[in-house]
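> sequence and predicted structure below; questions after.
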Amino acid sequence: MYRLENDLLGDLNVPEKAYYGIQTQRAIDNFHISGVRLFQYPEFIKGLAYVKWAAAETNFTLGLLDEKIKNAIVTAAKEVIEGKFDKEFPVDMIQGGAGTSTNMNINEVLANRALEIMGYQKGEYQYCSPNDHVNLSQSTNDAYPTSIKLAAINSNVKLIGHLKLLIASFRKKGEEFKSVLKMGRTQLQDAVPMTLGQEFEAFAANLEEEIERLNQNSALFFEINMGATAIGTGLNAVPGYAKLCAENLAKISGHPFVSAPNLIEATPDTGSYVIYSSALKRMAIKISKICNDLRLLSSGPRCGLNEINLPPMQPGSSIMPGKVNPVIPEVMNQVCYRVIGNDLTVTMAAEAGQLQLNVMEPVLTYAIMESMELLANGMDTLRMKCVDGITANVEHCREMVLHSIGIVTALNPYIGYKNSTKIAKEALESGKSVYNLVLEHNILSKEQLDDILNPENMLAPKG
């Protein structure tokens, strides 16, 4: 069953039960691109609804919107925010038109639901119009980017929650492994001793820095261009609308939104998306590096480093019996590569803005929202299926330290770099231990040597 709707291009059938209308239907027909629909990002849909709610309140306060219609739009927006109509947003995330299809999708859903609330039928737009009422004093060019920003702010809060759990997992392992002596490495070569706990605590500290970066960069989203309408001149809005709409959005969303001081500058500007995406990339690079380390530390088990054991998650080969692969760090690496690629997409989409508008915001939005979702899911997987279950091969780690050449570094302050180098070279060539060579050459007494080369004395600065 269908209802007939009409727009600039003519008539078109829309499913009778659908809350979306003709322009959404055209977008469904036109954009078979990514296969990823708006409803797959509920925070984005909520952002759209919050913006329309704030606009309705503002228009009513300024005497532009009837109270009955305002109340119906606000009620409908609240229902959308509650997730009642997610499936009514089937438009592809990647679309032409600078987001017009997305803006009209929310306009039509709210209009038709408001019509129902007021006792009318879907499509009776003379009583509540997607354009004349829901989109009053707005354009896609201010409503769409503001919705993106609100969605990104809320998604950032959730992302940091996932990040904090991963940090806590690494920190817990740092405490668990604090007495496990091992060899540190630089350039994949033996360096000096450390503990496995220090290594895992460093992972935690490395990621903890990203909380501040993400929050710092997401704060740029608080400046919005509502009231700019098409290009920033505020055509079809009234004086005071921009400031009041920002205040209303801040009040209902709980975030400190402010109106941009120059709406013509703010409308095509996508700088905040670029810098936030760069923070996602930075975090992805760090996580990927940590995953590389986990794969190296667990390599083997007989012919690699074999310092730690990752939880075995699945058989690793269709041909090699007994092989188990580090599949969880591997999948997290791939997540990070995707995020890094998405950052380039954001960069190029931002650069493609022309004159008074950036029409590439849909792919920019998709890239950021996908990166955040991938990182959140990936970090949960890494934490629960890998980090939480890591165990240490304690004796193996200690044996490698005691037989390493690297401990000769501790002799530098006592016998000098030149003598230390000579001992290290002889140890490498002869296969003898550093310990025995120092005694053979009568460089130090056994008591002195035992104290200097006690591995536990080499883990921190010594006075």
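Now that the structure is in, tell me what you want to look at.
> C-alpha only now, for contacts and for neighbours.
Noted.
> from L344, how far out is the residue most central in space within the chain?
Centroid-nearest residue in the chain: M372, 3.0 Å away (criterion: CA atoms, centre = their mean). Plainly put, M372 is 15 Å away from L344 if you go by CA to CA, to the nearest Å.
> I'd say K286 and E208 touch.
No - under the criterion of CA atoms under 8 Å, K286 is not in contact with E208, lying 10.8 Å apart.
> identify the contacts common to these two.
The contact sets of K286 and E208 do not overlap (CA atoms under 8 Å, 6 or more residues apart in numbering).
> now for T365, how many residues are close by?
23 (other CA atoms under 10 Å).
> who are the contact partners of it?
If a contact means CA under 8 Å, 6+ apart, then T365 has 93, 148 as its contacts.
> helix or strand for it, which one?
Element membership for T365, per DSSP states H and E: helix 361-385.
> how about that helix: buried residues?
For helix 361-385, a neighbour-count test (16 or more other CA atoms under 10 Å) marks 361-376, 378-383, 385 as buried.
> ditto for stretch 58-67
For stretch 58-67, by 16+ other CA under 10 Å, it's 58-60, 64-65.
> roughly how far is the helix or strand harbouring E212 from the heart of the chain?
Assigned by DSSP H and E, E212 falls within helix 196-218. Centre-to-centre, helix 196-218 and its host chain are 14 Å apart (CA atoms, centre = their mean, to the nearest Å).
> and if you look at stretch 93-113?
Stretch 93-113 sits 25 Å away from the centroid of its parent chain (CA atoms, centre = their mean).
> off-centre distance for stretch 125-145?
31 Å.
> what is the end-to-end distance of that stretch?
26 Å.
> so which bits of it are buried?
Buried residues in stretch 125-145 (16+ other CA under 10 Å): 125, 127-145.
> and what of stretch 150-170?
Judged by neighbour count (16+ other CA under 10 Å), stretch 150-170 contains these buried residues: 150-156, 159-160, 162-164, 166-170.
> so which of those are in helices?
Counting by DSSP state H, the buried residues of stretch 150-170 place 150-156, 159-160, 162-164, 166-170 in helices.
> included below, for side-by-side comparison, is a second structure:
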Amino acid sequence: MSGFTGATRQEKDSLGFVEVPAEALYGAQTARAIVNFPISGLRASPFLIRAIVMVKYAAAKANGDLGLITRPQADAIMKAAQEILDGQHLDQFVVDVFQAGAGVSFHMNTNEVLANRASQILGGTLGEYQHVHPNDHVNYGQSTNDVFPTAMRLSASLALQQLDPVLHSLAKGLEGKAKEFDGILKSGRTHMQDAVPIRLGQEFAAYTVTICRAKDNLQYADSTLWEVGLGGSAVGTGINTHPEYRELAIHYLKQISHVPVWPADDMRYAMQSCAPMATVSSALRTLALEVIRISNDLRLLSSGPNTGFREIDLPGLQPGSSIMPGKVNPVLPELAAMVGFQVIGNDAAVAMAVQGGQLELNVMMPTMAHNVLQSITILTNSLRELDHRCIRGITANADRCAFYAQSTVSLATALNPYIGYARAAQVVKESIATGRSIIDIVREEKLLTEDQIATILDARAMTEPRPKEA
């Protein structure tokens, strides 16, 4: 359904009568939420919609198997759920991401959509709920308090499945540049000052390890999401559930989602604590911090073209100025950094929400779900573009790098074992004052023989530990 004609139907809930768009699959409680929460204009992530619909599919299948709802009702709910998983009816999930606590409004939006569509499948009409009721059938043996935490965890795990291959590809892209640039000598820099030589490939190899470590961290965080409390019902005690429902529903959820979910050891814990969301958000924040750092390095290394480092060139993607002709900016590293800032802010919101629970429930789950899923989505999209449209196209300015490698005054570091730190420091001061190279000063003052100069002040040799002398 893509739009409404303006006609309405009247539905009744526990508070009274409500006008609902005649063609809407949602019902009275969703209509109230639309009025109550005109906050951001943002709607639930597709990952959260898929996850909660998977939970409903699994619950209907379990309840049907156990005879708790009729087989036709179970089959109709499952068919309606499958339609949504296939991409239909997504415009019917209309509740703002900022809503009543615990996600009750989004949950009822889901129950109503599934109930109305299932009723249609069984020959009923929208809003009558005689064939399938949102609470009595779609939500049988369930509560927002166990459904939403389960869907929230599952949605984050589903989203991370999209980020993981992007990080793998990004690491491969950086690894490729590490190999391509391995023979290019340049000056290292610490404190933004000249340091001993390093190879450009070594810098990129370190970036590769950084992304791999962040990827590993996220994979661990993902695994903490798989313990779910579905079946806990209102307060984690399993009230109004069949003794076999919990295990069966989670078994079916594992089947349909292909995520290795398993029943929580303590359903109260899974309802009270949202620590896994903090773990995931923290891992996303760590990734963001590292991406910001690498992006800043790429901007520095490519700065110029005439008055900066310009040790590397980034692909030119678009004009960089409305007034300066020919200017090209490092747009994707800039984008990646800005996305990183947003992820860090999202993590702060998640942290506050995770500690915001009281007693048997954390009602701040909607903001956790929104912020974690947004972080995963924008990192996935920005890092994919950074990889394919920036990293893969980086080229090195080998001559410029070589010039800096020979010009760094920190070449004098290699003199320490031979002439001592104090004398080497004098050589550095003279080099800075006169503009002459370290090698020229050492040669002129006969501090080393020519053979020693060739060996000790070999910039390439400085990029690896010096072998033990025989």
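Everything's here; your move. Owing to the predicted nature of the structure, the values given are computational and were not obtained by experimental measurement.
> which helices and strands does whatever helix or strand comes next after the helix holding E212 of the first structure pack with?
Following helix 196-218 of the first structure in sequence order, the next helix or strand is strand 223-224 (DSSP H and E). Secondary-structure packing of strand 223-224 of the first structure (3 or more CA pairs under 8 Å, 6 or more residues apart in numbering; DSSP states H and E): helix 140-176, strand 258-259.
> make JSON lines out of the ones you listed and add distance to N112 of the first structure.
Formatted as JSON lines, these follow (distance: least, CA to CA, whole Å):
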{"stretch": "helix 140-176", "distance to N112 of the first structure": "19"}
{"stretch": "strand 258-259", "distance to N112 of the first structure": "30"}
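> in the stretch 201-350 of the second structure, what residue spans correspond to helices?
For the stretch 201-350 of the second structure, the helices defined by DSSP state H, counting those that start in this stretch occupy 245-257, 267-272, 275-301, 331-354.
> as a markdown table, the ones you listed with mean neighbour count would be great.
Formatted as a markdown table, those follow (neighbours: other CA atoms under 10 Å):
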| stretch | mean neighbour count |
| --- | --- |
| helix 245-257 | 19 |
| helix 267-272 | 22 |
| helix 275-301 | 21 |
| helix 331-354 | 21 |
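> R171 of the first structure maps to what in the second structure?
Here R171 of the first structure is matched to E175 in the second structure, going by TM-score structural alignment.
> my guess is its match contacts E203, does it?
No - E175 of the second structure is beyond contact range of E203, at 10.3 Å (criterion: CA under 8 Å).
> the more surrounded of the two?
E175 (20 against 17).
> under the alignment, what does T237 of the second structure map to in the first structure?
Checking with TM-score structural alignment, T237 of the second structure has T233 as its match.
> which residue is the nearest non-sequential neighbour of its match?
I264 (6.3 Å; CA to CA, 6 or more residues apart in numbering).
> give the contact list for that neighbour.
228, 231-233, 356.
> report all helices and strands that the helix holding E212 of the first structure contacts.
Helix 196-218 of the first structure packs on helix 140-176, helix 271-297, going by 3+ CA pairs under 8 Å, 6+ apart.
> counterpart of that helix in the second structure, which residues?
Residue span in the second structure matched to helix 196-218 of the first structure, by TM-score structural alignment: 200-222.
> mean deviation, that stretch versus the first structure?
Superposing on the first structure and averaging over aligned pairs (mean CA distance after the TM-score superposition for the first structure), stretch 200-222 of the second structure comes out at 1.1 Å.
> which stretches in the stretch 51-200 of the second structure count as strands?
Secondary structure of the stretch 51-200 of the second structure by DSSP state E, counting those that start in this stretch: the strands cover 185-190, 193-199.
> reformat these as a markdown table; add distance to S282 of the second structure and mean neighbour count.
Below are the strands of the stretch 51-200 of the second structure laid out as a markdown table (distance: least, CA to CA, whole Å; neighbours: other CA atoms under 10 Å):
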| stretch | distance to S282 of the second structure | mean neighbour count |
| --- | --- | --- |
| strand 185-190 | 28 | 20 |
| strand 193-199 | 32 | 21 |
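> before we move on, back to that, so which of the helices and strands packed on helix 196-218 of the first structure is nearest G406 of the first structure?
Across those, the minimum distance to G406 of the first structure, taken as CA to CA, is reached by helix 271-297, at 17.7 Å.
> how big is the angle separating the closest one from helix 196-218?
Interaxial angle of helix 271-297 of the first structure relative to helix 196-218 (axes from the mean of the first three to the mean of the last three CA atoms, to 10 degrees): 170 degrees.
> A284 of the first structure contacts V339, doesn't it?
Yes - counting by CA under 8 Å, A284 of the first structure does reach V339; the two are 6.7 Å apart.
> would you mind listing the residues touching both of those two?
Shared contacts of A284 of the first structure and V339 (CA under 8 Å, 6+ apart): L375.
> residues contacting the aligned partner of L248 of the second structure in the first structure?
Correspondence of L248 of the second structure to the first structure, assessed by TM-score structural alignment: L244. Going by CA under 8 Å, 6+ apart, L244 of the first structure touches T58.
> likewise for Y50 of the first structure?
Here Y50 of the first structure is in contact with 77-78, 81, 147, 249, 252-253 (criterion: CA under 8 Å, 6+ apart).
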